[in-house]
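show me how the following folds:
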Amino acid sequence: MTEQPDLFAVTPPLPDWIAGVDEAGRGPLAGPVFAAAVILDPDRPIAGLADSKKLSARRREILAAQIRERALAWAVAQADVETIDRLNILRATLLAMRQACDALARPPQLILVDGNRLPTGLPCPARAVIGGDALEPAISAASILAKTARDACCLALHAQYPHYAFDQHKGYGTALHLERLVQFGPCPAHRRSFAPVRRLLQDKQA
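Predicted coordinates for the structure are as follows:
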């Protein structure tokens, strides 16, 4: 006897493709701000995802490689120094976040953004999640990709401008960075709209 199909069977709903979004590099005095978007694969979990700031550089690199290999989709975008100075750092960051979402190979159905602000023009519904990089695995993954991309950029800046020690301070306004800024003046990678850099330029023109 031929088995008849179950007329009462319910087709399971499609899984929700949830993209986590985070940034790296809002606070530094130099270099681009980076944003990443990640859709994790529930069938290929990644152990140890956490806020990138709480991980060692070596652990971030290991996890970043796993994220790129196992995620359903991921993308990294950046807003350069000229864009930051033209728009301001918040708007430039939100722009990079939106570009990362737009670049995902698989369109998400929901976007979770770390923080309390959402970019405009996102391709689907979105929620802001304060402290999301420690709460949502997809946001943790995005924070790791953004941070490792930003760190790689700082190493490239160090190779180009070694006397600023970008490999050590990663562009943040540390005592060492401020000392080198005063000694050598701003380089093309510095954000002119940020107060310590702007003051040096104004003093030079005075």
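
contacts, neighbours, all on C-alpha from now
OK.

quick one: buried residues of the longest helix seen in the chain?
Ranked by number of residues, the top helix in the chain under DSSP state H is helix 137-160. Neighbour counts over helix 137-160 (16 or more other CA atoms under 10 Å) mark 137-151, 153-155, 157-158 as buried.

ok, stretch 40-48 next?
Quick answer for stretch 40-48 (16+ other CA under 10 Å): 40-41, 46.

can you give me the strands in this protein?
Ranges of strands in the chain, per DSSP state E, are 18-24, 33-39, 73-79, 110-114, 126-129.

returning to what we had before: could I get the buried residues of stretch 40-48 as JSON lines with distance to Ala64?
Below are the buried residues of stretch 40-48 laid out as JSON lines (distance: CA to CA, whole Å):
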{"residue": "Leu40", "distance to Ala64": "12"}
{"residue": "Asp41", "distance to Ala64": "14"}
{"residue": "Ile46", "distance to Ala64": "10"}
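
so which of those is the closest to Pro125?
Leu40 (17.5 Å; CA to CA).

now the closest one: closest residue in space, sequence neighbours ignored.
Nearest non-adjacent residue to Leu40, counting by CA to CA, 6 or more residues apart in numbering: Ala71, 4.5 Å away.

neighbours around that neighbour, how many?
19 (other CA atoms under 10 Å).

which residues does it contact?
The neighbourhood of Ala71, defined by CA atoms under 8 Å, 6 or more residues apart in numbering, consists of 38-41, 44.

before we go on, could you also do this sequence so I can check it against the first one:
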Amino acid sequence: MGQRPAASVQQRRSARLQKWHLSGVEDSQYRSMNVVELRGLLRERGLAVSGVKSLLVKRLNDYVTNDNLGPNRTIEFSQQDYSNIAQEAKRARAESQLDLSENTLQPSSKTPPLAPSVDNVHCLPRTRELQLLAAPIVPDTNLAVIGVDEAGRGPLAGPVVAAAAIVPATIAGIIDSKKITKEDERERIYEELIRSPGIRYAVAVISAKRIDEVNILQATLEGMRMAVAGVMNIDREIQVEKGNDSNVASAERNDSSYVITGGSPKREVPNEIYYALIDGNKVPKEMPCQCESLVKGDGREYSIGAASILAKVTRDRLMHEYDKMYPKYNLSQHKGYPTAAHMSAVGKFGASPIHRRTFAPLKHMKFDEHGNIM
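Next up, the predicted model:
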């Protein structure tokens, strides 16, 4: 009698997965599975598949013990959870001999390869964040990683908005805001994000006037620096004070640049230091903490993706307000971008106080003090 052919790795994996699907998996069984198998279970349940093994095990175990929660649930991680995740990442780094020698105290343009942007997943991975937690840049400190992004560099009208955020909770739907095409979906994720446990965030609104003074690149970098400083110095009393307009993004404040903050009060963490991950290829000067830039980071890193949603929704809300102040331009529709309809309105009605006069074609036009074309 001939021997039975050895089952392939894929066949054995499928058999194990089927067995666990039918029997109801316990935490100990999750830990005996490999990462590929864990991600298969996560996808089947509509949960996020990013993260190291200990995070995947926790996510699955939480799902089993909270079976009334669906794929849009929020998972909170404690400081001990993050410590465990960091240890898991350190072990994985040692196994794969990943070189983290670039994790110095100076901003670095050379970072280890990041996970690519992935379609059909529920949130971005924390690739760089976990690398930093696994190899602290300063020994005997607690590192808080801040994601930073902006919205509104290209429009002819309105502010550029930069956001910075520390987001301990993993929230389904945190991806690059530009890939979330429905405004109501961005709004839903934004509301879940700002109410998530342990979040600390700041949003800097840089006016069109300031953009014209220093140019859009410098205004954007200025906003990023202001937002990071805002996260590092959150004043809880300002956040909760009723009727305090100084901590509200408003179209009425169109001549000034300002920062609003939100989230949980600043935690009393011993030896806490900050490190910012900034979307793009430039780092603002005089940053209040160590940082690095990540090209296309808003589609690759969780904290930057979260910041992109904060920035985008804040700016869109402002543009809806501006639309009521300046209805001739239909700002709610195009959000100030140079569409044909917007360009036609500028040619017909001139410029509003929130139009960027240094942007073409406005910079080639002459206006009187009321914005009328001369």
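
picking up where we left off before, quickly compare the strands of the first structure and say which is most buried.
strand 33-39 (a mean of 32; mean count of other CA atoms under 10 Å).

which part of the second structure lines up with that strand?
Using TM-score structural alignment, the residues of the second structure aligned to strand 33-39 of the first structure are 160-166.

which residues sit against that stretch?
Here stretch 160-166 of the second structure makes contact (CA under 8 Å, 6+ apart) with 144-153, 199-208, 219-220, 223-224, 227-228, 231, 303-304, 306-308, 310-312, 314-315.

show me the helices in the first structure, by range?
Counting by DSSP H, one finds helices in the first structure at the ranges 57-70, 81-87, 89-102, 132-135, 137-160, 166-169, 175-184, 195-205.

nearest to Ala30 of the first structure, out of the ones you listed?
Among these, helix 81-87 comes nearest to Ala30 of the first structure, with 7.3 Å by CA to CA.

with the second structure overlaid, report how far the closest one is off on average.
Comparison of helix 81-87 of the first structure with the second structure after fitting gives an average deviation of 0.6 Å (mean CA distance after the TM-score superposition for the first structure).

mind listing what's buried along that helix?
Counting neighbours by 16+ other CA under 10 Å, helix 81-87 of the first structure gives 81-84 as buried.

before we move on, the earlier item: same list, the contacts of Ala71 of the first structure, but as a markdown table with distance to Ala128 of the first structure please.
Output for these, formatted as a markdown table (distance: CA to CA, whole Å):
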| residue | distance to Ala128 of the first structure |
| --- | --- |
| Val38 | 15 |
| Ile39 | 16 |
| Leu40 | 18 |
| Asp41 | 21 |
| Arg44 | 25 |
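
among those residues, which one lies nearest to Ala57 of the first structure?
Among the contacts of Ala71 of the first structure, and counting by CA to CA, the member closest to Ala57 of the first structure is Val38, at 19.5 Å.

skipping its backbone neighbours, what lies nearest that closest one in space?
Closest residue in space to Val38 of the first structure, ignoring its immediate chain neighbours: Trp74 at 4.4 Å, by CA to CA, 6+ apart.

tell me if I'm right that that neighbour and Pro108 touch.
No - Trp74 of the first structure sits out of contact with Pro108 when judged by CA atoms under 8 Å, with a separation of 10.7 Å.

residue in the first structure matching Ala340 of the second structure?
With TM-score structural alignment as the criterion, Ala340 of the second structure lines up with Ala175 in the first structure.

okay, now its match: neighbour count?
Neighbour number of Ala175 of the first structure under other CA under 10 Å is 10.

contact partners for the closest residue to Ile139 of the first structure other than its chain neighbours?
The spatial neighbour of Ile139 of the first structure that comes closest, neighbours along the chain excluded (CA to CA, 6+ apart), is Gly20 at 4.0 Å. Residues in contact with Gly20 of the first structure, defined by CA under 8 Å, 6+ apart, are 37-39, 111-114, 136-142.

can you do 10 Å?
By CA atoms under 10 Å, 6 or more residues apart in numbering, the residues touching Gly20 of the first structure are 36-40, 74, 101, 108, 110-114, 126-127, 129, 132-133, 136-143.

quick one: the closest residue in space to Val160 of the second structure that isn't next to it in sequence and Gly40 of the second structure, what's the gap?
Of all residues not flanking Val160 of the second structure in the chain, Gly152 sits nearest, at 4.7 Å (CA to CA, 6+ apart). To Gly40 of the second structure, Gly152 of the second structure is 38 Å away according to CA to CA, to the nearest Å.

so for these two, which sits in the more crowded spot?
When neighbours are counted by other CA under 10 Å, Gly152 of the second structure and Gly40 differ, and Gly152 comes out ahead with 21 against 15.

hmm, the more buried one is touching Ala311, no?
Yes - in this structure Gly152 of the second structure lies within contact range of Ala311 using CA atoms under 10 Å: 8.7 Å.

where's the residue most central in space within the second structure relative to Lys335 of the second structure, distance?
Taking CA atoms, centre = their mean as the criterion, Ala306 is the residue nearest the geometric centre of the second structure, at 2.1 Å. Here the criterion is CA to CA. By it, Ala306 of the second structure lies 21 Å from Lys335 of the second structure.

same check on Ile211 of the second structure?
Using CA to CA, one gets 17 Å for the distance from Ile211 of the second structure to Lys335 of the second structure.

can you check Gly158 of the second structure too?
Note on Gly158 of the second structure: its distance to Lys335 of the second structure, by CA to CA, is 8 Å.

common neighbours of the two, please.
Residues within reach of Gly158 of the second structure and of Lys335 at once, by CA under 10 Å, 6+ apart, are 152, 315-316, 318-319, 322.

from the residues you listed, which is closest to Ser14 of the second structure?
Asp316 (46.0 Å).

counterpart of Lys312 of the second structure in the first structure?
So, by TM-score structural alignment, Lys312 of the second structure is matched to Lys147.

for the closest residue to that match other than its chain neighbours, give me its contacts.
Using CA to CA, 6+ apart and skipping the chain neighbours, the partner closest in space to Lys147 of the first structure is Ala24 (5.2 Å). The contact partners of Ala24 of the first structure, taken as CA under 10 Å, 6+ apart, are 32-36, 52-53, 78, 93, 142-151.

what about Gly158 and Lys335 of the second structure, which has more around it?
Under the neighbour definition other CA under 10 Å, Gly158 of the second structure and Lys335 were set side by side, and Gly158 has more, 30 against 24.

surely Leu17 of the second structure meets Leu38?
Yes - when contacts are counted by CA under 10 Å, Leu17 of the second structure is listed as touching Leu38 (9.1 Å).

more neighbours: which of these two?
A direct count of neighbours by other CA under 10 Å for Leu17 of the second structure and Leu38 places Leu38 higher, at 21 against 18.
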